[in-house]
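> Next come a sequence and a model predicted from it.
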Amino acid sequence: MTQTIQSYIGGRWQGTQAASALRSAVNGTTIAHTHAEALDFGEAVEHARRKGLPALMAMDFQERAQRLKALAKYLMEHKEQLYAVSAHTGATKVDSWIDIDGGAGTLFAYASLGSNELPSGNLVHEGPVFSIGKKGGFSGTHVLVPRGGVAVHINAFNFPVWGLLEKFAPSFLAGMPCIGKPASATSYLTEAAMRLIVQSGILPEGSLQLVIGGTGDLLNRLNGADVVTFTGSADTAARLRVHPNLIAHSVPFNAEADSLNCAILGPDVNPDDEEFALFVKEVAREMTVKAGQKCTAIRRAIVPAKHLDAVCEQLAARLAKTTVGDPADERVRMGPLASHAQQADVAERIALLRQDAELVYSGKTDWVGDGTAQGAFCAPTLLACRKPMDVDSVHTIEAFGPVSTVMAYDDLDEALALAARGQGSLVATLVTHDTAVAAQAIPVMAAWHGRLHILDREAAVESTGHGSPLPTLKHGGPGRAGGGEELGGLRAVKHYLQRAAVQGSPTMLSAVTGEYVRGAKVNNTAVHPFRSYFEDLQIGDSLLTHRRTVSEADIVAFGGISGDYFYMHFDEVAAKDSPFGKRIAHGYFVLSAAAGLFVSPAPGPVLANYGLDTLRFIKPVGIGDTIQARLTAKRKIDRKKVDAKGVGQGVVAWDVEVTNQDGELVASYDILTLVAKRT
């Protein structure tokens, strides 16, 4: 009895009648069916808008970050259930780790990004503030706010868990309810992950829905507040991009498409160099991890013509050691392709590639494990093209499996031209130990490749590899790769937010952004701002300090303490010949003296100063100048955290302006502090 997997739409599981059979990639047995019932996508979109969106907007960035962290922990605690299902996709333990643990890891990463880098509330002040009027009464800035729409995520078959979660994490953080649609071939694993998510009860209802099967009229129901993302083939991306409704409503569409990624062996590398072995290892790994079914896998290995045979020989020897079969067998290092349809497609494309490339290596077909003869296996296949500038197929045809073509070049310029023949890729690797080669190649490669991985003996110690997208770095590429971007830290969150320019008085901009803007009205409090607890402190609470005149003794003492005897501070003759025409105080003395002016020394709610931002020394401070500081509460972030004693605390950023006796700004910066709560 096989399972009929279900969609999760409108707050309930839907679909009981079996439709298309989904076969185990390992032995061909039917393990699940998609459901036959048609879905009401009007209900799905309405549920996201009416239920999911209000629930998400009732929380702020900080609270949504906490939910992501809790969900990541829950999935990690129950991941063995997913590993058991993942085995049917042909994934080895390493493959499943990338997909399942990698998906949870992305949730953790965005939880951390949200907690550390996003404000309380649902508006991001992107800044900076520009003074538009001459008198300082009219300014402009930029803000980012939730779009108020729905994110539709259409995913590929190769990463059923990570594919869902890496798109969901930044969308959820940005306050957008999501509808995820996995590729059918491995959707049973995505559904298993979704069941855990629903079971956890961590996400608000309507914030994530799951579609099994086709998308029907879903895209017709979207409007300009919504977003569509796609991962898969370049052909499908091209069709979706011109969907009439998406065009009519200017619905943002982000594509991450399979591409002909490459690796270049630098002209400086010889067979006895460490980098040569690293190149061979990297190409072989990209061919065999996930059976080569990665949108980032190396499809073209570009090597100096004089080393082509040596590269092919070493690659073939390494691939020959790769045991292929049922991942349940501990000897196996590469499993099957994800489906039998994929198996047929890869075989067809290998045949097309062989018209312009010679076969160097094709592994044995005696797969390890019972029943594997009916599995969707494909032997690692290595091809070679000695005249790649004269043919097109190796630069246009992608076999989405354990297949790569080694191609020869005569000089570095030709290697770069060959890399560009792929018409845009997600990632390219350059293996070199010559900094001059890297400095010449990378600016050229950056125009055609979304991520550039420079590998040598130094980087290899910690390198995450050619094919590993990271939450902190952008994932995407130009041209054939889709022209889109995912991940990249907060960049991904901003893709799901709407940017708007705002103009008004500094006071109005402060009220709108929840952040003090220079020139806005301040509240000169009777109580020192450092004596206020987090809850009591208001944006704009301010202190104008007493004055201090800088003396020569101050400069001499600070030089003795710091060891900074720069001539501008101590050499009267040289200082007169400088643009300032006189000796000046150390910038860091001004910083320290300002702290002495505004710090409240007694123990109190301000617990610690943990950093400075935007520090600028605007004008020099000379001997005899008098300085004064203004300290103003600029921004508050409630991260909902407590210390070891259970005392709550928040983050407060303080705007500091240091002026001279003429009212001129001499130093400007933000101080970041932890401030205790009363309760």
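Happy to help now that I have it. Owing to the predicted nature of the structure, the values given are computational and were not obtained by experimental measurement.
> going forward, measure contacts between C-alpha atoms and count neighbours the same way
Fine.
> Run through the strands of the stretch 201-350 of the chain in chain order.
208-210, 227-232, 253-257, 261-265, 298-304 (DSSP state E, counting those that start in this stretch).
> Ok, which of those comes nearest V198?
For V198, the closest of those is strand 208-210, at 9.0 Å, according to CA to CA.
> what sits up against the closest one?
7-11, 44, 48, 52, 177-181, 191, 194 (CA atoms under 8 Å, 6 or more residues apart in numbering).
> tell me what the helix or strand hosting Y83 is packed against?
Following DSSP states H and E, one finds Y83 within helix 79-86. Judged by 3 or more CA pairs under 8 Å, 6 or more residues apart in numbering; DSSP states H and E, the packing partners of helix 79-86 are helix 93-96, helix 187-200.
> Any chance of a markdown table for those helices, columns mean neighbour count and distance to A441?
Formatted as a markdown table, the helices and strands packed on helix 79-86 follow (neighbours: other CA atoms under 10 Å; distance: least, CA to CA, whole Å):
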| stretch | mean neighbour count | distance to A441 |
| --- | --- | --- |
| helix 93-96 | 22 | 32 |
| helix 187-200 | 20 | 40 |
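> one more structure, for comparison:
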Amino acid sequence: MPNNKKENNDLSLPFRRTGGKLGNYVTGNWVIGDGDGQALHDAVTGETIAYATTKGLDFASILQYGREVGNTNLRKLTFHERGRMLKALALHLMEKKDAFYQISYHTGATKADSWIDIEGGIGNLFANASLRRKFPDLPYCTDGDPVGLSKGGNFIGHHLLVPKEGVAVHINAYNFPVWGMLEKCAVNWLAGVPAVVKPASITSYLTEAVVKEIIASGILPEGALQLLCGSAGDLLDHVMAQDVVTFTGSKSTGLMLKSNKTILEQSVPFNMEADSLNAIVLGADAEPGSPEWDLFVKEVRKEITVKAGQKCTAIRRIFVPEHLLEDVNIVLGKALAQTVVGNPLNDKVRMGSLASSGQRDEVRSNVQKLLASSQIVYGSLDSVEVMDADAAKGAFLSPLLLLNEKPFQNEAVHEVECFGPVSTVMPYKNLDEAIQLVKKGKGSLCCSIVTANDKIATEFVVGAATHHGRILVLNRECAKESTGHGSPLPMLVHGGPGRAGGGEEMGGVRGVKHYMQRVAIQGSPTTITAITQQYQPNAKGVQSSIHPFRKYFEELQVGDQIVTDKRIITSADIDAFAALSGDHFYAHKKDTDFSGTMFEKQVAHGYFILSAAAGLFVDGSELGPVLLNYGIDELRFTKPVYAGAELTIRFTCKEKLPQDPKDENDIPKGIVKWLVEMLDESGEIVGIATILTMVKKKNAAQSEGEMEKKPG
């Protein structure tokens, strides 16, 4: 390693000492790389503000440290502990967000742009923290339902998910230096896997500032996060089969990284999110003057100008009914003309600069390729009027609207992406053509259709779905609450087929599973119950002289079980329940002619059987740990119950889920799932349900007792 010089934790440091090097946080230390490094510039002024270098770092040791220290520490924690860790980190970063905004302006981002990056990134931490409730309070979890493998029911299979024993290597794009890191790390941390983050160098100074605060907080266990500000060097040459690599950026760079010899030989999972030619379609019903017309104009303008068009999800292709082509060009041109470009620190500015002059030059070069078959209908490629800034020094570019009148003949518009404030309008004749045209992008992260016609929406979504990772149907009903075309959401998958990289990330529980190993397990129901901490059908119950409802949350064991006394179901019971509930379905009447029906005679209501079951298994005549009935997850009635049947209940603790106190006055408690098996006199199951109760924790009762003992 180069010198282990500790970095100052001052967030504004890189901008107060022009020309200073960014720190790399590796193997538990802030380390400065060797050599001069890459110069990083203020996107607005062109001033050199820092240098980034990883020269001299031992990438093999960095990865090994992550596996041995970070992975070991994280995989010991349960999902609930990891989730609470994410929440604590989100709250901490929210307190520091103002400092991040000040640094973000140097990337050319306006305050609105920075909100997406900074608070959007922190929002991913919050969203994944709440996701812990979908998982057990264990370091691992089951996947799907158990599978019976024998006639007698004593040999079953299940699927288990355990954290991978490697690290998540994230190679991120320059456009979202905060969101790009946190949206990925939130997921791998929840899964129990540490991260090595390699942000794009040109905006890595903002990523470094956030990581400084994360490390300073002490919230994450040691080794959970490492940061590389500079070149990735030979990092990927040292990955192993238990690692996961993700990449966000251009298709060409992604393919180069994905073809790394070590990644191929070790079968390392590689998730690629490549920039794509995302599209929006104006439905044929969205005529000028309609709410959908206005929504369309607003959405297109936003997607062209937010982050100066530097979003992997930004709209690059605009498809409109051919008879509305001229109207659309005029109205979009007027909308873009209202966009003030300039210094993002100025409150009047609505679009800042691109992230660097190099990125601006690349956009100009790609626009020139499009102009071979398209024409500019708004904006200028060579000049732009800016407010409170020098257009020559900053990476500014005018919003550009292009027109291509023959989208089926000209392929460049479906192949060349301009990663900036550029989009092309094209006509279509009918919905089939619109579907064909959006598919010509050969795979996109997202697509939108603006329509109030559900038939059009259905036909389009089903037809276009194969080529897109996400589709937004935008109309007046959802507009006020819609998050928009370009906003990936933590609980929905992000990624896309083909050109978009063929990858998938986020997506709630789905995303967490990308960092876990799925293994099929086989054994007896009792053994599988012990492993999964979820009661499996036919497992041996745990008998106790204490009724389960008399036990506190901590005292309950998965498998605690009682078998109740019998109750004879009578015709009078059925009549009384019908009178009480008002349910006089023909099968519950004893004078019904049952010829040609599924029943032999008067049958008991299913809900009466469940109610009778509760009367048999509930023990709540005195105040106890059970606070309330929380609900029913699953309920099935599997066999008719006739008058004269003898009902017995097998009642078993199925799973325990702790709950976090809402505030200091909340009662410590958890949710307990119970398997309710309703049996008749032959021992056959006539009904089965999973009910939930809220159960007090023992320490809550002790605390209440201590309060009572205190002098008043």
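Nice, I can see it. Worth saying up front: this structure is predicted, and the values here are computed from it rather than measured.
> Ok, which of the strands of the stretch 201-350 of structure 1 comes nearest A25 of structure 1?
The closest of the strands of the stretch 201-350 of structure 1 to A25 of structure 1 is strand 227-232. By CA to CA, the value is 19.2 Å.
> chain center to the closest one: distance?
15 Å (CA atoms, centre = their mean, to the nearest Å).
> ok, now stretch 261-272 of structure 1?
The answer for stretch 261-272 of structure 1 is 28 Å, by CA atoms, centre = their mean.
> Would you mind measuring the gap between the ends of that stretch?
26 Å (CA to CA, to the nearest Å).
> ditto for stretch 147-162 of structure 2
19 Å.
> one step back: restricted to strands, list the contacts of strand 208-210 of structure 1.
Applying DSSP state E to those, the entries found in strands are S7, Y8, I9, C178, I179, G180, K181.
> related to what we said a few turns ago, of the contacts of strand 208-210 of structure 1, closest to S393 of structure 1?
Taking the contacts of strand 208-210 of structure 1 together and measuring to S393 of structure 1 by CA to CA, the closest member is K181, at 31.8 Å.
> can you pull the contacts of the closest one?
K181 of structure 1 touches V152, H153, I154, N155, L210, V211, I212, G213, T215, counting by CA under 8 Å, 6+ apart.
> try 6 Å this time
I154, V211 (CA atoms under 6 Å, 6 or more residues apart in numbering).
> That one -> structure 2?
Under the alignment (TM-score structural alignment), K181 of structure 1 maps onto K198 of structure 2.
> Out of the ones in strands among the contacts of strand 208-210 of structure 1, grab the one that's most surrounded.
With neighbours taken as other CA atoms under 10 Å, the top of those is C178, carrying 30 neighbours.
> Just want the most central residue of structure 2.
Residue closest to the average C-alpha location in structure 2 (CA atoms, centre = their mean): P490, at 2.6 Å.
> And that one? What does it align with in structure 1?
By TM-score structural alignment, P490 of structure 2 lines up with P471.
> ok, for its match, nearest residue in space, not its chain neighbours?
L487 (5.2 Å; CA to CA, 6 or more residues apart in numbering).
> ok, the one you found touching G476?
No - using CA atoms under 6 Å, L487 of structure 1 makes no contact with G476, being 8.6 Å away.
> what's the distance between the alignment partner in structure 2 of Q343 of structure 1 and L397 of structure 2?
In structure 2, Q343 of structure 1 lines up with R360, judged by TM-score structural alignment. According to CA to CA, R360 of structure 2 stands 7 Å off from L397 of structure 2.
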